[in-house]
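Novice: for reference, the sequence and a predicted model appear below.
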Amino acid sequence: MAVFPVLLDSDMALGSKHADVDDAIAILLALSESGLSVKGISPSAGNVSGEKSGANIDRLLRIIGCTVEHASFPSHTWDPSLWIYNRWAKQESSEIKTCFGNQMRSVDFIAAKLLESPEPLYIITIGPLTNIATLLSIYPESVQKIKAVYMMGGSWYTPGVDGGEAEFNILCDPEAAQFVFSFPLKIVMCGLDITKKRKIFPRDLSPWIDSGRPFLKYLAEVCISFMNFRALRDGYHPPYAFFHDVMPILALLYPEWFTFVPCKIDIDTDGEFVRGKTIIDVKLRGRQSFPHLVAKDVDEEKVLYYVVSKIMSAYGDIVI
């Protein structure tokens, strides 16, 4: 198998109260894959504020003893009036480490990694596209060093936030997303149409719990806690979650598990009720090429089995 050099960009919440675990699972998966060479990890702002995301990434890497270089400070969203700031303000206040990572801004860190690399790099985004848009705005020459962007975000048909048109990562910063899609980049979108094909129930994580391994049990318990919190908050049963963020990693490594459709992707940034909607154009409509791919289908049972087994085999010996 070829080894893909990658940069990871994540709004990781694990370490914060009521945290979703899927960013952490994706980072752990990427670091365990022999087919990936992770050159760096950058925090973005989405599930939590960027400062918390950076600290959470640092904490996870310390727990597993990983020395991959990681940035500290994310780019600001392109629209300071966005609703996401209210979300962060309502989250619990907690003491944030002021010294973690390499003390670089994500945008400068990503640019340095790209421009210093002897070969183009893949970028895997599992949060909003703010850092990548800022990169392309400040360092437009870096586009030549991006092999492709594999992203979790957007949606073709599946409803998004609160049953609306927009998926969370895109809705966090629609202008940034549209700016990224306007560049001549190969972008592979893994949206809600595939990430929501398979709900993850507490019973699916029983191998981690039954293993008796402390770190695996910790991951399972935090994930199940999030399932229960969200189910109670939103009034449904039984509790479940999704492993959204593993999808772009697996799409890069195992494209045969997926069905992709060539398309042109745009984001609605004007509509009052559809702001952040992903617009998938599968017809030529005057364009000469299709620079984007959208994942339309996936072998969801294979993905679940692979992720649970891979994390179990790679991190069973971690002591916390």
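Specialist: Sure thing, it's come through.

Novice: all contacts plus neighbour counts: C-alpha atoms, from now on.
Specialist: Fine.

Novice: longest helix in this protein, by residue count?
Specialist: Of all segments of type helix in the chain, defined using DSSP state H, the longest is helix 214-234.

Novice: helices and strands around that one, which ones?
Specialist: Judged by 3 or more Cα pairs under 8 Å, 6 or more residues apart in numbering; DSSP states H and E, helix 214-234 is in contact with helix 206-210, helix 300-315.

Novice: and here is the other one:
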Amino acid sequence: MTKKVLLFCDPGIDDAIAIMYALLNPDIELVGVVTSFGNVTKEQATRNAAYLLQIAGKSDIPIIPGAAQPIQQENMVYYPQIHGDDGIGPIEPPEDLIYHVYPFDTIRVLIEHYKDELIIVDVGRSTSLASAFILFNEQIKKVGAFYLMGGSFFRPGNVTPIAEANFHGDPTASNFILKFAHNLTISPLNVTSDAYLTPEVIDEISQTVKNPYYLMVRPIFQYYFHAYKKLAPDIVGAPIHDIVPLIMMINPSVADYLYYDVKVVEQGDAKGLSYADLRPNGVAGQTRIGMKLNYDIFLEEVKKVMEMRYAENRGCSSENN
């Protein structure tokens, strides 16, 4: 059954690849994109999302601008050294790009329409999603499941020695979601840092001319890969963090999981640190936490979709999907 997905994001290169994956996967119906600050400004994230949708001929999918800043406002930090000045590496959306945006209340309309068929996937700062919980507190209970990219357990962070970017960017919002979201799965750096693609895989994808993004994939990946090589010269590929929650939703066997309640430190030097009570007498919780990536499954899922091989696996033509 096709998964109805409302995606919260801040494109960003790995967000952009996640959007591509969602649009190309016949098992996913992307019903809306909520954009916010994070890798870039809210305005740039919105523009990038619109551009990606237009390339795929999907301009009918609602784009919903969300939060422009975190709940506890601090100096805003963006990441052009990783994602480029405009968020998708060397690619710049056309200056004359025309697109339509929808009001934030569209989230409520989508929830009421799809009810428990709707799955919310949040791969950015959770400020917009927390706002939706507050504004639509009754409707949001109807959502079928939530998937969150964020956190890090027993391994380094990526913006501080201990904190992952999404949880660090608005830890108050992250805590809110971790407390109130039901059927919640989180994808921390434990799984997403191992979800890397190599230049060789990208070359394969870039040769798939029926993929509408085939001309874009290589240059944005190369930008991203070179940025990561500066941080870790020995790496063989670049992690595509934000694609992991979508793959978890389609194929849960892509990861091994623990079930614990999670909290985030909101202040001080440990800001953004995610933790769970894993002591022998700690109480297991309801949140499903990805702890180990099954890389072979991950790679096969990415290649199947991005190389548009899913039709072969289904024994039917892509026109029938």
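Specialist: Arrived safely. The structure presented is a predicted model; accordingly, all values stated were derived computationally and were not measured.

Novice: Provide the aligned range in structure 2 for whatever helix or strand comes next after the longest helix of structure 1.
Specialist: Beyond helix 214-234 of structure 1 in the direction of the C-terminus, DSSP states H and E gives the next helix or strand as helix 247-253. When structure 2 is aligned by TM-score structural alignment, the counterpart of helix 247-253 of structure 1 is residues 244-250.

Novice: still on that earlier bit, list the buried residues in the longest helix of structure 1.
Specialist: Along helix 214-234 of structure 1, these residues count as buried under the neighbour rule (16 or more other Cα atoms under 10 Å): 214-217, 219-231.

Novice: what's the average distance of the match of helix 247-253 of structure 1 to structure 1?
Specialist: In the superposition with structure 1, the average deviation recorded for stretch 244-250 of structure 2 is 1.0 Å (mean Cα distance after the TM-score superposition for structure 1).

Novice: give me the contacts around that stretch.
Specialist: 3, 18, 22, 27, 121, 123, 147-149, 186-187, 191-192, 195, 254-255, 298, 301 (Cα atoms under 8 Å, 6 or more residues apart in numbering).

Novice: equivalent analysis for stretch 194-207 of structure 1, please.
Specialist: Taking Cα under 8 Å, 6+ apart as the rule, stretch 194-207 of structure 1 contacts 220, 224, 239-245, 247, 295-298, 300-301, 308, 312.

Novice: hmm, try it at 7 Å
Specialist: Applying Cα atoms under 7 Å, 6 or more residues apart in numbering, the contact partners of stretch 194-207 of structure 1 are 220, 224, 239-244, 247, 295-298, 300.

Novice: with stretch 105-112 of structure 1 instead?
Specialist: Looking at what lies outside stretch 105-112 of structure 1 - Cα under 7 Å, 6+ apart - the contacts are 42, 43, 71, 72, 73, 74, 75, 131, 134, 135, 139, 142.

Novice: contacting residues around residue 305 of structure 2?
Specialist: Contacts of residue 305 of structure 2 by Cα under 7 Å, 6+ apart are 21, 24, 25.

Novice: residues contacting the first one?
Specialist: It stands for residue 21 of structure 2. Contacts of residue 21 of structure 2 (Cα under 7 Å, 6+ apart): 305, 306.

Novice: any idea what residue 260 of structure 2 aligns with in structure 1?
Specialist: Residue 260 of structure 2 maps onto residue 263 in structure 1, with residues paired by TM-score structural alignment.

Novice: quick check: the spatially closest residue to that match that is not a sequence neighbour vs residue 160 of structure 1, distance?
Specialist: Computed as Cα to Cα, 6 or more residues apart in numbering, the closest residue to residue 263 of structure 1 that is not its neighbour in sequence is residue 282, at 4.5 Å. Spatial separation of residue 282 of structure 1 from residue 160 of structure 1 under the definition Cα to Cα, to the nearest Å is 21 Å.

Novice: so these two - more neighbours on which side?
Specialist: residue 160 (21 against 15; other Cα atoms under 10 Å).

Novice: what residue of structure 2 matches up with the more buried one?
Specialist: Across the alignment, which pairs residues by TM-score structural alignment, residue 160 of structure 1 is matched by residue 157 of structure 2.

Novice: from memory its match sits against residue 163, does it?
Specialist: Yes. Contact status for residue 157 of structure 2 versus residue 163: in contact at 4.2 Å, counting by Cα atoms under 7 Å.
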